[in-house]
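A.B. asks: Need a 3D model of the following:
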Amino acid sequence: MNTSRTAPQLRRILLAALAALALMLPVLLAPAPAQAAATIATRVSGFAAGPATVTKGKAVTYSGQVQRASGKSWVKTGAVSVHVYFDPDGTAPKKYVRTIKTSATGYFKSATASTVSGKWSVTVPARGTYKASSSVTKYVKVVRAKVATRVGSFAAGPATVTKGKAITYSGQVQRASGSSWVKTGAVTVNVYFDPDGTAPKKLVRSLKTGSTGYFKASATSSVSGKWSAHVPAQGNYNGSYSATKYVKVAAAPKPAVTTPINKTTCPSWAPIKGNRSSMIYHMPGQRYYNITNPEACFATETAAVKAGYRKAKV
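C.D. replies: As a prediction, this is how the structure comes out:
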């Protein structure tokens, strides 16, 4: 069978193809339909991040609600994405932290472990008919965890001291390290004294410990009472108090010999009158005791004899 086509047939086929192509061109050349532009404003209402000061490693919680404009009002959105950002102190720009999804009413709340101080904020990205928006920034200060302290081996003494003599107090400031207590570096220690019958306790002095936390100093004794040491909160350390130590202050012993109170009288604790010109001492009750003008007064006869005096005969 002869399959060749004549020129008129080929012409008709070509014309038919061109006609079909002409019908399709408007469709092929038509522009793609444009997506609807974002037209609805959004905002982040009630954004919060805190607490305002947090211990390093503890959670910083951030929350708020994404709202959309509705006429002159703001109403809740549905579930939308929120990007969380953090701007650490001294660095720029802010850093992306995470993306979270709000609830069906636009609310969100989540947390991140704290590392350094800085500003927290969130951004609502443009999506669908919603425009992008950003929250205000909230500053959170991050502080190091406080370390417990104690005053180990606090001592004050001697237990009984003569008035006017020195009372020595000492101890070591230690810090917690896991389940143990170890030495601190140089820290401030306040020494207090609570005199018998008075309140409250009184600050005696502030001093600096050595590099291993040890301290030792002294004060002149005056009255009996309780001694203690206080480590005030400082740097990364919590404050602490030592145990109290009681020190009794005794009156100084009277001397065996002293001078007269006046020309004719000896003190009551040294009533024996000594006359230097005669080297005779007179006891209270003897005949010439009252008229004797003493040059020396003795507490005991032994003291008078030791000084070279002899007892009056009458």
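A.B. asks: going forward, measure contacts between C-alpha atoms and count neighbours the same way
C.D. replies: Will do.
A.B. asks: Which SSE is immediately downstream of the longest helix along the chain?
C.D. replies: For the chain, the longest helix by residue count, based on DSSP state H, is helix 7-29. Sequence order places strand 42-50 as the next helix or strand after helix 7-29, per DSSP states H and E.
A.B. asks: For that following strand, name the packing helices and strands.
C.D. replies: Here strand 42-50 touches strand 59-70, strand 118-124, strand 133-134, strand 138-143, going by 3 or more C-alpha pairs under 8 Å, 6 or more residues apart in numbering; DSSP states H and E.
A.B. asks: got the angle for the second one vs strand 138-143?
C.D. replies: Interaxial angle of strand 118-124 relative to strand 138-143 (axes from the mean of the first three to the mean of the last three C-alpha atoms, to 10 degrees): 140 degrees.
A.B. asks: now strand 118-124 against strand 59-70, angle please.
C.D. replies: Using the same axes, to 10 degrees: strand 118-124 against strand 59-70 is 30 degrees.
A.B. asks: circling back to that earlier point, most tightly packed of the helices and strands packed on strand 42-50?
C.D. replies: Most buried of the helices and strands packed on strand 42-50 by mean neighbour count (mean count of other C-alpha atoms under 10 Å) is strand 118-124; its value is a mean of 22.
A.B. asks: quick one: that one to strand 42-50, angle?
C.D. replies: Using the same axes, to 10 degrees: strand 118-124 against strand 42-50 is 150 degrees.
A.B. asks: Who are the packing partners of strand 118-124?
C.D. replies: Using 3+ C-alpha pairs under 8 Å, 6+ apart, strand 118-124 sits against strand 42-50, strand 81-88, strand 133-134, strand 138-143.
A.B. asks: at 6 Å what do you get?
C.D. replies: Counting contacts by 3 or more C-alpha pairs under 6 Å, 6 or more residues apart in numbering; DSSP states H and E, strand 118-124 packs against strand 81-88, strand 133-134, strand 138-143.
A.B. asks: For Ala111, which of these is the nearest?
C.D. replies: Proximity to Ala111 (C-alpha to C-alpha) singles out strand 81-88 among the helices and strands packed on strand 118-124, at 10.2 Å.
A.B. asks: Now do that closest one: everything it contacts.
C.D. replies: With contacts defined as C-alpha atoms under 6 Å, 6 or more residues apart in numbering, strand 81-88 is touched by 94-101, 118-124.
A.B. asks: I'd like the structure of this one too, to check against the first:
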Amino acid sequence: MMRRLAAGLAAAALGATVVATAALPATAATRAATTVTADPDFDGGHTRLQFEADPNPVWRGRPLTLEGKLSVECEEDYINGFVSVLHADHCKKQEAWHRLGWKRVVILFQADGSGKWDYVETVRTGRDGYFRTKVPAYTSGTWKAVFEGARYLDGAEATDWVKVVGRR
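C.D. replies: You can find the predicted model right below:
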């Protein structure tokens, strides 16, 4: 409680609207966070969705593993729940992208020769930004993972084509 009060007073003294930064551990940052004011001129953090469907080719009726990673470009300021990253030092030194946890990713499928996308399921990224699910494969086609975006985050999507082999 005292940390939260001290963080709030420090932010007020500096005129800042965001208190928590990536320099704090995630649990401490979440506890120390205060109200975040939205910036109407901010167009969103640039996100990237990596996606893979394995194995390829797959036998008809066998499980297909759909997995990937959702991340946001660290060069841009962004807010993830109560945690904000304002040009974080650790992002610039280690990697240019920061993983986004607890976000929804929609899985779609389009069979070869079909013009429409069919909804399969919605999964959530783990705290590390990774997601994974298994589905049975019945026909060749394209699998798509879609992150529809969130407050302060742009949407992203990725596809992977899979060939299904075996008798019908």
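A.B. asks: on that earlier part again, and which of the contacts of strand 81-88 of structure 1 is nearest to Ala199 of structure 1?
C.D. replies: Where those are concerned, and distances follow C-alpha to C-alpha, Ala199 of structure 1 has its nearest neighbour in Gly118, at 45.9 Å.
A.B. asks: Can you report how many residues lie near the closest residue to the closest one other than its chain neighbours?
C.D. replies: Distances taken as C-alpha to C-alpha, 6 or more residues apart in numbering put Pro88 closest to Gly118 of structure 1, at 4.2 Å, once the chain neighbours are dropped. Neighbour count of Pro88 of structure 1, defined by other C-alpha atoms under 10 Å: 18.
A.B. asks: What's the match for Pro88 of structure 1 in structure 2?
C.D. replies: The alignment leaves Pro88 of structure 1 without a partner in structure 2, by TM-score structural alignment.
A.B. asks: Taking the contacts of strand 81-88 of structure 1 together, which two end up most distant?
C.D. replies: Lys101 and Gly118 (23.3 Å).
A.B. asks: Would you check how far apart the most centrally placed residue in structure 2 and Arg99 of structure 2 are?
C.D. replies: Closest to where the C-alpha atoms of structure 2 average out (C-alpha atoms, centre = their mean) is Leu70, at 3.4 Å. Here Leu70 of structure 2 is placed at a distance of 6 Å from Arg99 of structure 2 (C-alpha to C-alpha, to the nearest Å).
A.B. asks: Pull up the overlap in contacts between those two.
C.D. replies: Common neighbours of Leu70 of structure 2 and Arg99 (C-alpha under 6 Å, 6+ apart) are Gly129.
A.B. asks: residue range for the longest helix of structure 1 in structure 2?
C.D. replies: Taking TM-score structural alignment, helix 7-29 of structure 1 hits no residues over in structure 2.
A.B. asks: Then stretch 216-223 of structure 1?
C.D. replies: So stretch 216-223 of structure 1 sits over residues 132-139 in structure 2, by TM-score structural alignment.
A.B. asks: got a list of contacts for the matching stretch?
C.D. replies: By C-alpha under 6 Å, 6+ apart, stretch 132-139 of structure 2 touches 60-67, 164.
A.B. asks: The strand or helix carrying Ala176 of structure 1 vs structure 2, average distance?
C.D. replies: Here Ala176 of structure 1, judged by DSSP H and E, is contained in strand 166-177. Superposing on structure 2 and averaging over aligned pairs (mean C-alpha distance after the TM-score superposition for structure 1), strand 166-177 of structure 1 comes out at 0.6 Å.
A.B. asks: Show me the one of the helices and strands packed on strand 42-50 of structure 1 that comes nearest Asn275 of structure 1.
C.D. replies: Closest approach to Asn275 of structure 1 among these (C-alpha to C-alpha): strand 138-143, 79.6 Å.
A.B. asks: If you count contacts, what does the closest one end up packed against?
C.D. replies: strand 53-55, strand 118-124.
A.B. asks: Which one, of these, ends up nearest to Asn236 of structure 1?
C.D. replies: When those are compared by C-alpha to C-alpha, strand 53-55 sits nearest Asn236 of structure 1, at 11.1 Å.
A.B. asks: Pull up the aligned stretch in structure 2 for that closest one.
C.D. replies: Going by TM-score structural alignment, strand 53-55 of structure 1 sits over no part of structure 2.
A.B. asks: Moving C-terminal from the lengthiest helix in structure 2, which element do we reach first?
C.D. replies: The longest helix of structure 2 (DSSP H) is helix 2-14. Using DSSP H and E, the helix or strand that follows helix 2-14 of structure 2 in sequence is helix 26-32.
A.B. asks: ok, and for the very next helix or strand once past that next one, which residues are buried?
C.D. replies: Later in the chain than helix 26-32 of structure 2, the nearest helix or strand by DSSP H and E is strand 47-54. In terms of neighbour count (16 or more other C-alpha atoms under 10 Å), strand 47-54 of structure 2 has its buried residues at 47-49, 51-53.
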